[in-house]
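# I'll drop the sequence and a predicted model, then ask my questions.
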Amino acid sequence: MTDFTKRTLIRLAGLGTLAAAAALVGCGKKEEPAAPAATAEAPAAKPAPLKIAFAYVGPVGDAGWTFAHDNGRKAVEAEFGDRVQTSFVESVPEGADAERVIRDMVNQGNKLIFGTTFGYMDYMLKIAGDHKDVKFEHATGYKTAENMRTYDSRTYEGAYMAGVIAGAMTKSNTLGVVGSVPIPEVIRNINSFTLGAQSVNPKVTTKVVWVNKWFDPPKEGEAAQSLLNQGADVLFQNTDSSAVLQAAEKAGKLAFGWDSDMSHFGPNAHLGSAIINWAPYYIKATRDVLEGTWKTETTWWGVKEGAIDLVSISDKVPADIRAKVDSIRAGLKEGSYHIWKGPITGQDGKEVLKDGEVADDKFLHGINFYIKGVEGKVPAGS
């Protein structure tokens, strides 16, 4: 057989092999064997954890607003274990930086994002419109979208209970409040604190100094000292640090903790701490996403839901006042006690709630006035 004939036969054999392979592929045969089904020895892979991110307006620290939110984040981890993966960015300003940070959270694959201050609202709404596959939760706001909802705590309930104690403990009948940012939430807390004080001591008046920041310990301390200089002997705050309580401790006066238990920062001055427990809501929101039941809504929880309380009440507080606070707490929990119930008069002397009239949530959300007994003017634009 000649070399030409051998080469021809080999070539034809090769073409035949290729044709056979092509026929097999054309008949739907796969060249790679199918992957084996999951067995007890080789279980199916676990789904990837739900990535959750939190944007905080202040540092986590060891007390206050952001500290309370981070405790809620930790509660989510404890509840769901390896089904979730959480992260946070602290000290995010209420401005363009908020948009940058939250967009970065989206780009990192987070599917549930919590923004924990009022000033993030419009930025979150904008980002939500660009990322419909992500769920956004905004604290203390009022704007929603199909994938963005709002949540808040009835902090005014804690403020009211603190006020009851303040009214009983003051000797000068002058109370002082360090206000953060003059939005309805904060004005509502100042008024509620005063209502609580007036319920046991109609003679009290409340002075307010605004710092226009949520977290600025030096400014908070200066504001507290200003109030002490004006005769206030019991201080309250709607700011995030323990500076107000520490100023009272140094001056030998009385004060309250806010958002978390601050008793260890001023053990002699401390009368009680109005705290927020974010854990119940954060667990609910996470479960909603994991179970596919998340929907747009507005949530406002208080004592009834375990989100608000007044804790670590000082032994200095008389037994009858402690009992009164216990009674109020029980009434708030069962829905029989109403803090904003008329008659209530505004600072200008006009009646804002008639005798027996109970404020609804729309009224409460829109409070931009001082009640009778609060001195000074509400800042413009509130």
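Cool, the structure landed.

# only C-alpha atoms from now on, for both contacts and neighbour counts.
Noted.

# over to stretch 229-238 now: how far is its first residue from its last?
Using CA to CA, to the nearest Å, one end of stretch 229-238 lies 19 Å from the other.

# now do the buried residues in that stretch.
232-238 (16 or more other CA atoms under 10 Å).

# how about Thr239, secondary structure?
Judged by DSSP: H, G, I helix; E, B strand; the rest coil, the three-state class of Thr239 is coil.

# no wait, Gly231
Applying three-state DSSP: Gly231 is coil.

# what's near enough to touch it?
By CA atoms under 8 Å, 6 or more residues apart in numbering, the contact list for Gly231 reads 172, 174.

# the helices in this protein, which residues?
For the chain, the helices defined by DSSP state H occupy 3-26, 65-80, 96-107, 121-130, 155-169, 184-198, 217-229, 243-251, 279-290, 319-334, 361-365.

# single out the most deeply packed of those helices.
helix 155-169 (a mean of 27; mean count of other CA atoms under 10 Å).

# and that one, what other elements does it pack with?
helix 184-198, strand 270-276, strand 308-311, helix 319-334 (3 or more CA pairs under 8 Å, 6 or more residues apart in numbering; DSSP states H and E).

# distance of Glu220 relative to Val208?
12 Å.

# try it against this one:
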Amino acid sequence: MSEEYRKALRRGERDLRRDTSAGIYPYLPALDSVLAPGDTAGEVRLGTMEIPLDMVAGTRTEGRQRSFSRTFMPVLAPTTEFAAKWSNLYAIQTTEGFRDPVKVYEYMHRFYVQEGNKRTSVMRYLGAYSIEAEVTRLLPKQWDAPERRLYGEFLEFWRAVPTYDIEFSREGSYRRLAALLGRDLVSPWSDEAVRELTSTYQYFRSLYQRAGGSHLDATCGDALLAYLSYFPDERLLDTPPSIVVERLGRLWSELALAGPREDVVLVSEPEAEPTSRGGVLSRLSYHTPYSPANPLRLAFLYERPLATSSWARAHDAGRLEVEKRFNGTVQTVAYDNCSSPDDFTAVVDAAVEQGVRVIFTCSPTLMANTAKAAIAHPEVHFLNCSCNLPHSRVRSYYGRMYEAKFVTGALAASFATNHRVGYQANVPMFGSVAEINAFAIGAALVDPKVKVRLVWSTRGGDSLYHRMANEGVTVMSGSDVTAPWDDPLALGLYQMVNGRVHNLALPVWNWGRYYDLIVQGLLNGSWQDSGDAARPQAVSYWYGMSSGVIGLSLSDDLPYYSRKLVDQLTHGIERGVLDPFAGELRSQAGVVQPAGSPRLRELDVVSMDWLNDNVEGILPANWHPVDETSLAGGLGGGLSAGGVTGEARP
């Protein structure tokens, strides 16, 4: 009996004891015991290929289950025939190598050995990365669960890039990886491109494990995708190992967030403000180190020039309001036209040099650059105006604009005479679908027969009313921030009367109030670290009408009962007794949740990917909320989908 078998046996016995004490089944899982009758929809023979050994999860049948630990180490006594055969196979592999491939079944991106369990065990003992195998794929019958959808995306990736090595835990990741590499998954990649990707992955994997990445929930593929999003412009294989490892150390918390957990904390209401008497300064905690002699310095970065961007000007007005309100305890500086990465980096470096310790970047398209700057300047607090773009080092802030849309939807239906209203959406980002649906639900509460005609704006396109003219729609919800090029009055909710725009209501942002709330928290010391590398959290402020950051501006000539309708609905939302996403919800495809259900979770509202049953229209092709990071630049993409653009959601 070889000494190597005894060493492998000791490892197997150790693994058995560890798993047993942890309450984990200590032997190999058998695929036949995992699958229930009818779980599969057929099989596909893929041929012979190299497969990663760490994806070999078990055996096909129960016969050899108890011969190995869960880690494929042997557990039978050294005196058995099994031990002699294992030792013989070890000698063959170390002298001449195995000649025949093992036979495996692949199911849901894991392999189960039909023939060759001992060979697999020997290779695992030797620390090999892969093993040659004849692979037969078993296709699942059902595809509606998240893990099944993710596997379906892997199959899409496989058709273009036939390699098993790379695995993700989040939907949309395979497409984002291809986009980062300047490719797609529509057509097969060349052999050279496949070799380049697999070499890159294996190089990164070795360094990731060296740096301790195995303690994170994220897969190595998740970590690679996050790494490439920060350093997309260089060839990883040309980057020295020391630099990669150093970067991994700085990106640890971001890599942890790349995994499957939902660690985005949505703060839906601000903390109660201090109620001490006196002026603004008396509202500050006596623990604050800031004063007019030692002010808190803030910087505001805008993507576009102030002269041409109404979105940037709205934020800048809020900046000036905050600076005035705190009477010298807070000082601010603004930088516009920061869209290019080089300009952004230069501005941040200059601001930090001037003593700025809090930086607001006022567009979701700036999140990628913001996250990189946060890594480079850990002494600075960064906030980005977006929702649900998870970064542990960057807090985000946005508004529950869907509440205002719910109210304007009800108002729109009260003015429509033909059960039809129009709705123009600007950018399909997180939260915007909730706004569409809230508008449609509000309209249906007033008129159960109403239909909401949804269109997506395009740069330089006609106004909404021009697009709706042939459909007989006269009441419309257009852009809330930027008027269309051909009619500066076509903002918010309006009605066409005798060919002229009659404004009814306009949802508004109160950025001065929003920045006041955030700055109060900073001055009062309520800003806490968002987590450590072991359990990081991404924090997103998502305030609404109750906190005063979202409101409605009504036309002076709005009829009395229309104004009363708005007041009643607004009051119900502000008190928390009215919510468009509570109770039964119906999408174009059917019931989303039954009657009597509580309101949707905040994360489900933010990432909504369905349209209400009275909406006539579709979401842009190939759009899904998990792609928001790429839409907003978080993974190198631009803020557009299917040609959709617009400054109202910058």
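It's in. Because the structure is a prediction, the values reported are computed rather than measured.

# one step back: just put the helices of the first structure in CSV and tack on distance to Glu351 of the first structure.
Listed next are those as CSV, based on distance: least, CA to CA, whole Å:
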stretch, distance to Glu351 of the first structure
helix 3-26, 86
helix 65-80, 33
helix 96-107, 40
helix 121-130, 33
helix 155-169, 20
helix 184-198, 14
helix 217-229, 28
helix 243-251, 33
helix 279-290, 35
helix 319-334, 24
helix 361-365, 14
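
# the longest strand in the second structure is where?
As assigned by DSSP state E, the longest strand anywhere in the second structure is strand 40-52.

# okay, buried residues for that one please.
50-52.

# what does Gly328 of the second structure align to in the first structure?
Per TM-score structural alignment, the equivalent position to Gly328 of the second structure in the first structure is Asp82.

# let me fix that, I meant to ask about Val615 of the second structure.
Looks like Val615 of the second structure aligns to Val374 there (TM-score structural alignment).

# its match and Val209 touch, don't they?
No: the pair Val374 of the first structure / Val209 is not scored as a contact, 11.4 Å apart, by CA atoms under 8 Å.

# more neighbours: those two, which one.
Val374 (23 against 18; other CA atoms under 10 Å).

# contacts only, for the nearest residue to the more buried one once chain neighbours are set aside.
Spatial nearest neighbour of Val374 of the first structure, excluding adjacent residues (CA to CA, 6 or more residues apart in numbering): Thr206 at 4.7 Å. Each residue near Thr206 of the first structure by CA under 8 Å, 6+ apart is listed here: 174-177, 194, 373-375.

# now the two most distant members of those.
Greatest spatial distance among the contacts of Thr206 of the first structure (CA to CA): Val177 and Gly373, at 12.7 Å.

# who has more neighbours, these two?
Neighbours around Val177 of the first structure and Gly373, counted as other CA under 10 Å, are more numerous at Val177. The numbers are 27 against 20.

# what does that one align to in the second structure?
Under TM-score structural alignment, Val177 of the first structure pairs with Tyr423 in the second structure.

# distance of its match from Pro484 of the second structure?
Going from Tyr423 of the second structure to Pro484 of the second structure by CA to CA gives 14 Å.

# same deal with Arg119 of the second structure?
68 Å.

# now swap in Pro448 of the second structure and tell me
From Pro448 of the second structure across to Pro484 of the second structure, the span is 30 Å (CA to CA).

# ok, now Ala371 of the second structure?
Ala371 of the second structure is 32 Å from Pro484 of the second structure, by CA to CA.

# again, but for Gly12 of the second structure
70 Å.

# cool, Lys7 of the second structure as well?
In terms of CA to CA, Lys7 of the second structure sits 75 Å off from Pro484 of the second structure.

# in the stretch 101-250 of the second structure, which spans are helices?
117-125, 146-160, 173-180, 191-210, 220-230, 241-250 (DSSP state H, counting those that start in this stretch).

# out of those helices, which is closest to Glu353 of the second structure?
Short answer: helix 241-250, nearest of the helices of the stretch 101-250 of the second structure by CA to CA, at 21.0 Å.

# the closest one to helix 367-376, inter-axis angle?
100 degrees (axes from the mean of the first three to the mean of the last three CA atoms, to 10 degrees).

# can you list the buried residues in helix 241-250 of the second structure?
244-245, 248-249.

# those residues: which two are farthest apart?
Val244 and Gly249 (8.7 Å).
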